[in-house]
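Q: next comes the sequence, and after it the predicted model I'd like to discuss.
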Amino acid sequence: MHPEIDNPARAISLKVSSVFLFVIMASLIKVASEEVPPGEAVFFRSLFAIPVIVAWLASRGELKTGFRTTSVRAHVFRGLIGTSAMALSFAGLAILPLYEVKAIQYASPLFVVVLAALMLGEKVRKVRLTAVFMGLIGVLIVLWPRLTAFTDGSADEKLAFGAMVVLSGSLCAAFAQIHVRRMVETEQTAAIVFWFSLTATMLALLTLPFGWAVPSPRAAVMLIGAGLIGGVGQILLTSAYRFADTGVIAPFEYASMLFAVGIGYTVFSEVPTAQQMVGAAVVIAAGVLIILRERQLKLQRGKARQIVTKYG
């Protein structure tokens, strides 16, 4: 294996660092959402990530690659789905505790498995199917206190709505991942990263007539910081996959729950219930099972290719 690829310790450190930065970014958005609507938050998050991404591409000599594309339509469509996911996530952050938003967002990899079967024709065998059902049960455990608010007419209907918003965002994020799987066949990673930030910025501007607010200096600093930190987090995440396979890195995504619980408790005085933590643990276990299964299948496919190459 190439020495740059075979460096799991570096890959994991980059992944965990990116996860931590994304939780910090979400925390900043949560604070700023007290003053600005989700569309405005998406604008700041996307706009101020662009200079960071451009500087990174320039340092790697990939600036021309970042601008080059073979399908503008594909990037626009990816922007529409990804921006919707981001806006719904930010809307949920304004309503729900930070840790709960993260727990619900863990449903996204489960949706990816289902959508890959429906849209890409991928086979879903017993292990992954079991993991999906297990994960959905975990999501239901997390959501159940919110769902009952719709039926008993309690004052928590706003929280229930917030949970549905975040879940919808997770579904949009899954659609975006499926679309990116198709895009990587013809588009460079640098182009996908750059054009998404630019497209999201432009799409967010369309929400301007729907009630943007002039942020206070404190909120403006939070929003700009979220954009810059989000850009750095994206770079660290992208870089992590240069040093190890997905199967090695992906499970560390779930470190975000530890960060979210810690920051939520320290900054927002949020304390998760036992039921929510149990549900989150079930979803995490299902996600790790899917990741391990994907890694096993990848190894099997690799061995099959070696056999075909050697004896075919």
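A: Noted; the coordinates are in hand.

Q: only C-alpha atoms for contact and neighbour calcs from this point on.
A: Fine.

Q: which residue lies farthest from the center of the chain?
A: When distances to the mean C-alpha position of the chain are computed (Cα atoms, centre = their mean), the maximum falls on Y311, with 41.3 Å.

Q: in addition, the following structure is provided for comparison:
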Amino acid sequence: MSDRPVAAWPGPDGEAPPVLVGMTPAAASGLNIMIIIGAVGLFAVADVFAKFLTHDTAPAQVVWVRYVAMLALGLVVAADRGRWVWRVRRPLLQGGRGLAVLMSGGLFILGLGPLPLPEATAVSFVTPIFVTMMAILFLHETVARRRWTALLIGLAGILVLLRPGGALFSTAVLFPLGSAFFGAAAIILTRRIGEEDAPATTLLCSALIGFVVLSATAPLWFAPMGPVALAAAAAMGLCYAVGQLLLVAAYGRGEASLLAPFSYAQVIFAALLAGLVFGWTPDGPGALGMGLVVLSGVYILHREGMLARLRFKGMSVRRARRRAAL
């Protein structure tokens, strides 16, 4: 089993460097936690600009702008790490992962149009739930009582948030759910890649694949953007790129498994910004549903990270699970 944790995915808007638990032994400091919170805050701001752009700009064009920022980051990392970054040992898995990341980001942008920003963000943050389910099916991992309880709580939160038969329950919710599904698939593929390709290689491959695919289809959706849309696109790309750089800095200095649960602060930022910019206010069931999703995801990330750290210390999988009381 790979030591790459669920914690390697911070959410729908940013692809954190797939850092191995234990690559840096120092525990996450308060500064690193603040950096993570700042990063996901920037992702939430980028989502506000993205939602504004989806009114008059094709979703594929909005995603393409984000990939420009992501590719720029990948090239910066590649220039810093040297030519070995371009050595790809698992091209098929990298290709599948790149397409999964593209689908995850694209579906989330599609969901931003018809759905309120906080609900779309919260629904897409069920990624750890899908990861756990896929790990059981494809990686043959075992899940004990506490994580099953967290899974059920998260699923209950989704049902409370969407309220089948209510106003929010529509086909549009399939977009953020699909985003979470493909995000989970990307994590599973990352685990399958393991240590055969460097994290910087994985980051660069995903950026290149998404950029090339979208650029190849540009004649189908590209349209000139006015000054206001260009300014919004530039602001979105800048927030996205700076947020990614902050993630690189934080995950490079602290333990991914300890830092990743703080990515759920993005749901809080999304709610605050939606209230300020769009006048959105949550009702009781909506707030309860988002809270249950956040609680479930944070717990799953925490337990997964604890297990991964114990495995890194040399414990067997069975002993680590017993020690972590999974």
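A: Perfect, I can see it now. Predicted, not measured: the structure shown is a model, and the values here were computed from it.

Q: quick one: map L71 of the second structure onto the first structure.
A: Under the alignment (TM-score structural alignment), L71 of the second structure pairs with I50 of the first structure.

Q: and the closest residue to that match other than its chain neighbours, how many residues sit next to it?
A: Spatial nearest neighbour of I50 of the first structure, chain neighbours left out: S197 (6.2 Å); criterion: Cα to Cα, 6 or more residues apart in numbering. Using other Cα atoms under 10 Å, S197 of the first structure has 24 other residues around it.

Q: now do L75 of the second structure
A: 17.

Q: report the separation between the residue nearest to it when sequence neighbours are not counted and V85 of the second structure.
A: What sits nearest to L75 of the second structure in space, not counting adjacent residues and going by Cα to Cα, 6+ apart, is L204, at 7.0 Å. Per Cα to Cα, to the nearest Å, L204 of the second structure is found 8 Å from V85 of the second structure.

Q: overlap of the contact sets of those two?
A: Common neighbours of L204 of the second structure and V85, using Cα atoms under 8 Å, 6 or more residues apart in numbering, are A78.

Q: which one of these two has more residues nearby?
A: Legend: neighbour count by other Cα under 10 Å for L204 of the second structure and V85, higher for L204 (25 against 21).

Q: just how off-centre is stretch 210-227 of the second structure within its chain?
A: Centroid separation for stretch 210-227 of the second structure versus its chain: 23 Å, with Cα atoms, centre = their mean, to the nearest Å.

Q: list the contacts for the match of L71 of the second structure?
A: By Cα under 8 Å, 6+ apart, the residues touching I50 of the first structure are F194, S197, L198, G231.

Q: can you show me which of those carry over to the second structure?
A: On the basis of both residues aligned by TM-score structural alignment, their matches' Cα atoms under 8 Å, what survives of those in the second structure is F194, S197, L198.

Q: okay if I get the residues you listed as CSV plus secondary structure and distance to K158 of the first structure?
A: Listed next are these as CSV, based on DSSP: H, G, I helix; E, B strand; the rest coil; distance: Cα to Cα, whole Å:
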residue, secondary structure, distance to K158 of the first structure
F194, helix, 35
S197, helix, 30
L198, helix, 32
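
Q: any idea what the residue nearest to L75 of the second structure aligns with in the first structure?
A: Matched by TM-score structural alignment, L204 of the second structure corresponds to F194 in the first structure.

Q: contacting residues for V267 of the second structure?
A: V267 of the second structure is in contact with P118, T121, A122, V294, counting by Cα under 8 Å, 6+ apart.

Q: what residues of the lengthiest helix in the first structure count as buried?
A: Looking across the first structure with DSSP state H, the single longest helix is helix 274-311. Across helix 274-311 of the first structure, burial judged by 16 or more other Cα atoms under 10 Å covers 276-277, 279-293, 295.

Q: which positions in whichever strand or helix holds R319 of the second structure come out as buried?
A: Element membership for R319 of the second structure (DSSP states H and E) is helix 317-324. Buried residues in helix 317-324 of the second structure, counted by 16+ other Cα under 10 Å: A320, R321, A324.

Q: surely the second one and A308 touch.
A: Think R321 of the second structure. No: contact between R321 of the second structure and A308 fails when scored by Cα atoms under 8 Å: they sit 9.5 Å apart.

Q: how long is stretch 63-71 of the first structure end to end?
A: End-to-end distance of stretch 63-71 of the first structure (Cα to Cα): 18 Å.

Q: one step back: counting by contacts, list what the longest helix of the first structure packs against.
A: Contacts defined by 3 or more Cα pairs under 8 Å, 6 or more residues apart in numbering; DSSP states H and E place helix 274-311 of the first structure against helix 98-105, helix 126-152, helix 246-249.

Q: what helices and strands are in contact with the longest one?
A: It refers to helix 126-152 of the first structure. If you count contacts as 3+ Cα pairs under 8 Å, 6+ apart, helix 126-152 of the first structure packs onto helix 98-105, helix 108-119, helix 157-183, helix 274-311.

Q: which bit of the second structure covers the first one?
A: Structural correspondence for helix 98-105 of the first structure: residues 117-124 of the second structure, per TM-score structural alignment.

Q: give me the contacts around that stretch.
A: By Cα under 8 Å, 6+ apart, stretch 117-124 of the second structure touches 11-12, 47-48, 51, 108, 111-112, 158, 161, 173, 176-180, 266-268, 270-271, 274, 286, 290, 293-294.

Q: relative to the whole chain's centre, how far out is it?
A: Stretch 117-124 of the second structure sits 12 Å away from the centroid of its parent chain (Cα atoms, centre = their mean).

Q: same thing with stretch 67-78 of the first structure?
A: Relative to the centre of its chain, stretch 67-78 of the first structure is centred 20 Å away, using Cα atoms, centre = their mean.

Q: how about that stretch: buried residues?
A: Applying 16+ other Cα under 10 Å to stretch 67-78 of the first structure flags R68, T69, A74, H75, V76, R78 as buried.

Q: ok, stretch 213-226 of the first structure next?
A: Within stretch 213-226 of the first structure, the residues scored as buried using 16+ other Cα under 10 Å are P215, A219, A220, M222, L223, I224, G225, A226.

Q: would you mind finding the match for the first one in the second structure?
A: Which is P215 of the first structure. Under TM-score structural alignment, P215 of the first structure pairs with M225 in the second structure.

Q: contact partners for the match of L204 of the second structure?
A: Counted by Cα under 8 Å, 6+ apart, F194 of the first structure has contacts I50, I53, V54, G66, F67.
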